[in-house]
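**Q** Provided below are the primary sequence and the corresponding predicted coordinates.
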Amino acid sequence: MTASLTAVWWGGAPAADRVADAHLLAAVDEALAGSGAAAELVCTHVDGSAPAPRVGVSIRLTGEPAGPAATRSALARALAGPAVAGGTHDADVAGPARTALVEAGAGDAGRAVRFPGSASVTGRVPVADLIAATAIEQVVGIGVEPVGTDVVDTGPNGFLRPRFSGGRLTLLVERAAGGVLQPFEIEDPHQCCEGGGH
């Protein structure tokens, strides 16, 4: 799923209290409301260029918003940090926003918190169907080689956080109880402390 040359990409540097997946998506959706564009792909990126690593966000829009400057300003307010359009060479752009745009454009890195098809996936889904119905291009296993008929348990909320690697959106999975696969990154990693989950 390499980046389209005509895709509209924006980058941002959210404040620390806006980097959790739900807060980040809410901020992005709030900023784009009524703009005529939506965020079809949202990825987080780690910018390690500063002494303390910061999170950046890349956003692929469904199209150019009706009022790009006003919408970018709304996004900056919602993220409580700078927002920039792809292709901009603004010296004031924060490191995390620039890192996010560069990585997203190259398909080198980025953890997808929203991607095409992600909203329609819940429960147990065969690998082949997951690849056919979403932007996920490959499923890679830890200690297992997934085939199309293997089933991935996405949980009741369809929690999937694939990552870009080599220009492809890749979901990392591992074998779980009952012979199914589960995403390596699970929704509630602390659940195991109470006897269930991972």
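**A** Sure, I can see it.

**Q** rest of the way, CA atoms for contacts and neighbours
**A** Fine.

**Q** can you show me the helices along the chain?
**A** Secondary structure of the chain (DSSP state H): helices at 21-32, 68-79, 95-106, 127-133.

**Q** export those to a markdown table and append columns for distance to V121 and mean neighbour count.
**A** What follows is these, written out as a markdown table (distance: least, CA to CA, whole Å; neighbours: other CA atoms under 10 Å):
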| stretch | distance to V121 | mean neighbour count |
| --- | --- | --- |
| helix 21-32 | 17 | 17 |
| helix 68-79 | 27 | 19 |
| helix 95-106 | 23 | 24 |
| helix 127-133 | 8 | 17 |
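
**Q** closest one to H190 among these?
**A** Counting by CA to CA, H190 lies closest to helix 21-32 out of the helices of the chain; the figure is 16.5 Å.

**Q** pretty sure V139 is touching V173, no?
**A** Yes: using CA atoms under 8 Å, V139 is in contact with V173, at 7.0 Å.

**Q** put this beside the first:
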Amino acid sequence: MTPHALTVDAGVRDLRAADHLLHGLAAVLDLPDAVFGCTHLVRGERPCVVVSLALPSGPLLSTVEERLAAHGHPVTRGIPDAVGRAVLYPGAASLTGTLTVADVVARSAIDRVTVLGAPHPPTTDTRLVTNGHVRPRWTDDGDLVLSAMPAAGGVLVPFEMPDPTPCCADH
């Protein structure tokens, strides 16, 4: 990630709302594709989800910071932690449909794909059905990693589903 980062605390309480906030900010601010936009869970007295923007330059950071403040968004410099969940990242828009693991890594900022519970990484020709929702996470060692899980037909799907069924939905 880049040292040119800021955090926005808009009082969002869930990941879906934070995703919408990031996409909205990217559109309103006309952010370049090189921007990383992440969600971060904040625990404590006021649990919430904050979003961070890592920008490619200091001048862009200052411009974005000023524009966010003008729109009433509380902004602080830096990021709350190094292990955010990426929503905006280079190549994210190209990760649609069914792709190979090699395609995912080649087309985006994602460094690697892992399979939950598997002792080894998937082969480069393993197919991944994106469902239009690919949310990799930063690791402590600075890699952007997509966690996937096996699905019917011998393919993988991202671990995080776009519209998960709420717990106890049928009760």
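**A** Yes, it's here. Keep in mind that what you see is a predicted model, and the values were worked out from it rather than measured.

**Q** TM-score for this pair?
**A** Scored against TM-score structural alignment, normalised by the length of the second structure, the superposed chains reach a TM-score of 0.80; 162 aligned residues with a CA RMSD of 2.7 Å.

**Q** circling back: how about JSON lines for the helices of the first structure, with distance to A52 of the first structure added?
**A** Conversion of the helices of the first structure to JSON lines gives the following (distance: least, CA to CA, whole Å):
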{"stretch": "helix 21-32", "distance to A52 of the first structure": "20"}
{"stretch": "helix 68-79", "distance to A52 of the first structure": "19"}
{"stretch": "helix 95-106", "distance to A52 of the first structure": "11"}
{"stretch": "helix 127-133", "distance to A52 of the first structure": "36"}
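
**Q** V139 and V173 of the first structure: which is more packed in?
**A** V173 (25 against 21; other CA atoms under 10 Å).

**Q** map that one across to the second structure for me.
**A** Aligned against the second structure by TM-score structural alignment, V173 of the first structure finds its counterpart in A148.

**Q** for that match, give its distance to L31 of the second structure.
**A** Separation of A148 of the second structure from L31 of the second structure (CA to CA, to the nearest Å): 28 Å.

**Q** map R163 of the first structure across to the second structure for me.
**A** Counting by TM-score structural alignment, R163 of the first structure lines up with R137 in the second structure.

**Q** how much space between the most centrally placed residue in the first structure and P53 of the first structure?
**A** Compute the mean C-alpha point of the first structure, and by CA atoms, centre = their mean the closest residue is A112, 1.7 Å away. Using CA to CA, we find A112 of the first structure at a distance of 19 Å from P53 of the first structure.

**Q** same question, H23 of the first structure
**A** When distance is defined by CA to CA, H23 of the first structure is 19 Å away from P53 of the first structure.

**Q** ditto for L101 of the first structure
**A** In terms of CA to CA, L101 of the first structure sits 16 Å off from P53 of the first structure.

**Q** please apply the same query to P189 of the first structure.
**A** For P189 of the first structure, the distance to P53 of the first structure - CA to CA - is 22 Å.

**Q** wait, L88 of the second structure sits on V35?
**A** Yes: counting by CA under 8 Å, L88 of the second structure does reach V35; the two are 6.8 Å apart.

**Q** more crowded one of those two?
**A** Ranked by neighbour count (other CA under 10 Å), L88 of the second structure and V35 place L88 first, with 25 against 19.

**Q** which position in the first structure aligns with that one?
**A** Using TM-score structural alignment to pair residues, one finds that L88 of the second structure aligns to R114 in the first structure.

**Q** so that match sits right up against C43, yeah?
**A** Yes: when contacts are counted by CA under 8 Å, R114 of the first structure is listed as touching C43 (7.1 Å).

**Q** quick revisit: out of everything not next to it in sequence, what's closest to the match of R163 of the first structure?
**A** Closest residue in space to R137 of the second structure, ignoring its immediate chain neighbours: R85 at 4.3 Å, by CA to CA, 6 or more residues apart in numbering.

**Q** right, I'll leave it there.
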